[in-house]
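# Sequence unavailable; structure follows:
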């Protein structure tokens, strides 16, 4: 045995009906209206095959159903839901909450049938809407001069769908173009980075090579002294200032060591003082090494005191 239960999403459906009525009163000859399919569920309490019609709709005289949409409603996997248009199967479901939207119909009748195979459960349809248009082939009252009102409406709908799809495709292509541009930007940055050596561009090195071949001349150290002319420190930290020149343009760098110990890192000169540590009281020998872009080096020493 089975029991039919009806439920309604009143607010949304009443709004659709209200808009349809307003449009119908606004135009002299309304061409399309919508019929709401009540949310209908069949409760099965027996096993084996059990089927029946849960909803049937007949289009008014002079009109045809041209589109239907909705959603299946299941509480069990053991059943089937079928939607027919003039006896032709247009949608079939065997799972929970599957949506359907079928257009380009020209049907006089819509029928929804359920079939249960085993176990108990609920099956039905919800959120259903039937779109109805006048059949201009049978209703002279709504024909235009060429007799193509409904055909034109359907063509407009198809054109709108095609425009929507084209817009979606254009959006995808735009995103792909944006991604490609970003990838090209990243590649260009990587290529630019690969043209830099030792802080100078490939063009710089090409120019240097064209001038007189390889640079083998070391830089000339002009002055090495403590910061602000200092010769001693009481804290153990001593800053060394270096001035030097080279036969070719380019950034010079310098480093220092104390009493033959570990070298500091390289510092761009002039403009940077090199910090060293005098670990004990007394005199200490500070050695400074300067290099140019070609790697040629020169050294000089000074004596500093910790007191």
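Arrived safely, thanks for sending. Since the structure is predicted, the reported quantities are computational estimates derived from the model, not experimental observations. Residues are numbered from 1 along each chain as shown.

# For the rest of this, base every contact and every neighbour count on C-alpha atoms.
Fine.

# Excluding sequence neighbours, find me the nearest residue to residue 69.
residue 101 (4.1 Å; Cα to Cα, 6 or more residues apart in numbering).

# so the one you found touches residue 66, yeah?
No: with contact defined as Cα atoms under 8 Å, residue 101 and residue 66 do not form a contacting pair (10.9 Å).

# So between the two, which is more surrounded?
Higher neighbour count among residue 101 and residue 66: residue 66, with 22 against 14, using other Cα atoms under 10 Å.

# mind checking the SS state of the residue lying closest to the more buried one once chain neighbours are set aside?
Nearest-residue entry for residue 66: residue 105, 4.1 Å, with adjacent residues in sequence omitted and distances by Cα to Cα, 6+ apart. Of the three states, residue 105 takes strand under DSSP: H, G, I helix; E, B strand; the rest coil.

# which residues does residue 105 contact?
65-67 (Cα atoms under 8 Å, 6 or more residues apart in numbering).

# top strand in the protein by residue count?
Determined from DSSP state E, the single longest strand within the chain is strand 121-134.

# for that strand, packing partners?
strand 32-37, strand 39-44, strand 63-74, strand 79-85 (3 or more Cα pairs under 8 Å, 6 or more residues apart in numbering; DSSP states H and E).

# Nearest to residue 3, out of these?
Nearest to residue 3 among the helices and strands packed on strand 121-134 is strand 39-44; the distance by Cα to Cα comes to 5.3 Å.

# okay, now the one to match up with it:
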């Protein structure tokens, strides 16, 4: 691997960070944080971790700057500038090489990209973490009140028996729909089979909530791919997405139907999860005593068909 003492041809040159001015206090704070993060990550990696000899008279913990530059295939001078918090741009390709050299995991890589002012592809860890048993117990303890944990793209990551009974199209990912996602179910399941009744009123708000979340993920391949999939699958989504409307995740009325008990009216309340900023817990509270009785019944009879017909 050839190491350059200046940036490679495809590496950004020194200059103001994109979208900011050199004197911007926010940009400088981000560069300072980026420099501190790189130094800390470099100190945690030993030469042996990356297949380098330990060498003699190593006065600093971890790797030297020139070793990181060699492993990443960038110039020592350029990498030094990056660690010094100088106003230089860094491309996704170069940052990816540095992340590999420093053995960063998915969370650390995403953090690196954000500090550098680049959109970070979410590989699933942040948006779709593994829900631990304690959170599942909380969901189960809320039954028969339907409850689920979802991310900002409406993927359903965990749910209780009440939610499964009320909205099986969003939990069971059965053919031909194939997505464990409440937005996908609301948009693509045919009207005759869709348990979500008041979609015409709710879909503009739901898409608006997702549009607001998208602002933090513009350019991320995972999000862009999801928007394309929804746009291909649903003309209604394309129309709503193009409207550029945004909305907050507020408590709202949702109406469902079940072949065995009829209509069920619930208030959907959204609770944020500080440990997972990309996730939220949604709980459906019965609007009337009758709705509570019907939710209890369908939860106790999970095999009761939601629809009175099949295709």
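The structure has been received and is ready for your questions. Values in this document were obtained by computation on a predicted structure and should not be read as measured data.

# what's the TM-score here?
Remark: TM-score between the superposed chains equals 0.21 [TM-score structural alignment, normalised by the length of the first structure]; 105 aligned residues with a Cα RMSD of 6.4 Å.

# tell me which element the residue nearest to residue 69 of the first structure is part of?
Using DSSP states H and E, residue 101 of the first structure maps to strand 99-107.

# can you pull the buried residues of that strand?
Using 16 or more other Cα atoms under 10 Å as the test for burial, strand 99-107 of the first structure gives 99-100, 105-107.

# What's the first helix or strand after that strand?
strand 109-116.

# Do you have the strands of the stretch 201-311 of the second structure handy? List them.
For the stretch 201-311 of the second structure, applying DSSP state E, counting those that start in this stretch gives strands covering 252-258, 262-272, 279-286.

# export the ones you listed to TSV and tack on distance to residue 158 of the second structure and mean neighbour count?
TSV is the format used below for those (distance: least, Cα to Cα, whole Å; neighbours: other Cα atoms under 10 Å):
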stretch	distance to residue 158 of the second structure	mean neighbour count
strand 252-258	20	18
strand 262-272	14	18
strand 279-286	9	22
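
# quick one on the thing from earlier: looking at the buried residues of strand 99-107 of the first structure, spot the one nearest residue 267 of the first structure.
Scanning those for proximity to residue 267 of the first structure, where the rule is Cα to Cα, the winner is residue 99, at 70.1 Å.

# That closest one contacts residue 71, correct?
Yes: taking Cα under 8 Å as the definition, residue 99 of the first structure is a contact partner of residue 71 at 4.2 Å.

# what about residue 158 of the first structure, which SS state?
helix.

# how near is it to residue 179 of the first structure?
The gap separating residue 158 of the first structure from residue 179 of the first structure is 32 Å, by Cα to Cα, to the nearest Å.

# Same question for residue 150 of the first structure.
44 Å.

# which of these two has more neighbours?
Using other Cα under 10 Å, the more surrounded residue of residue 150 of the first structure and residue 179 is residue 150, with 21 against 12.

# Format the contacts of residue 105 of the first structure as CSV; extra columns: distance to residue 211 of the first structure.
Formatted as CSV, the contacts of residue 105 of the first structure follow (distance: Cα to Cα, whole Å):
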residue, distance to residue 211 of the first structure
65, 87
66, 83
67, 81
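
# From residue 255 of the first structure, how far off is the residue nearest to residue 66 of the first structure?
Distance of residue 105 of the first structure to residue 255 of the first structure, computed by Cα to Cα: 86 Å.

# in terms of contact, does residue 79 of the first structure touch residue 114 like I think?
Yes: at 7.4 Å, residue 79 of the first structure counts as touching residue 114 under the criterion of Cα under 8 Å.

# shared neighbours, these two?
residue 123.

# I'd like to know which of the helices and strands packed on strand 121-134 of the first structure is closest to residue 192 of the first structure.
Ranking those by proximity to residue 192 of the first structure (Cα to Cα) places strand 63-74 first, at 56.8 Å.

# tell me what the closest one is packed against?
strand 99-107, strand 121-134.

# Let's have those in TSV, adding distance to residue 275 of the first structure.
Formatted as TSV, those follow (distance: least, Cα to Cα, whole Å):
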stretch	distance to residue 275 of the first structure
strand 99-107	75
strand 121-134	79
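
# and of those strands, who's closest to residue 23 of the first structure?
For residue 23 of the first structure, the closest of those is strand 121-134, at 13.4 Å, according to Cα to Cα.

# Buried ones in the host helix or strand of residue 19 of the first structure, by neighbour count?
Assigned by DSSP H and E, residue 19 of the first structure falls within helix 10-26. The neighbour-count check on helix 10-26 of the first structure (16+ other Cα under 10 Å) flags 13, 16, 20, 23 as buried.

# Stretch 106-115 of the second structure too?
Of the residues in stretch 106-115 of the second structure, those buried (16+ other Cα under 10 Å) are 106, 109-113, 115.

# can you tell me which of the residues you listed lies nearest to residue 100 of the second structure?
Nearest to residue 100 of the second structure among those is residue 109, at 8.9 Å by Cα to Cα.
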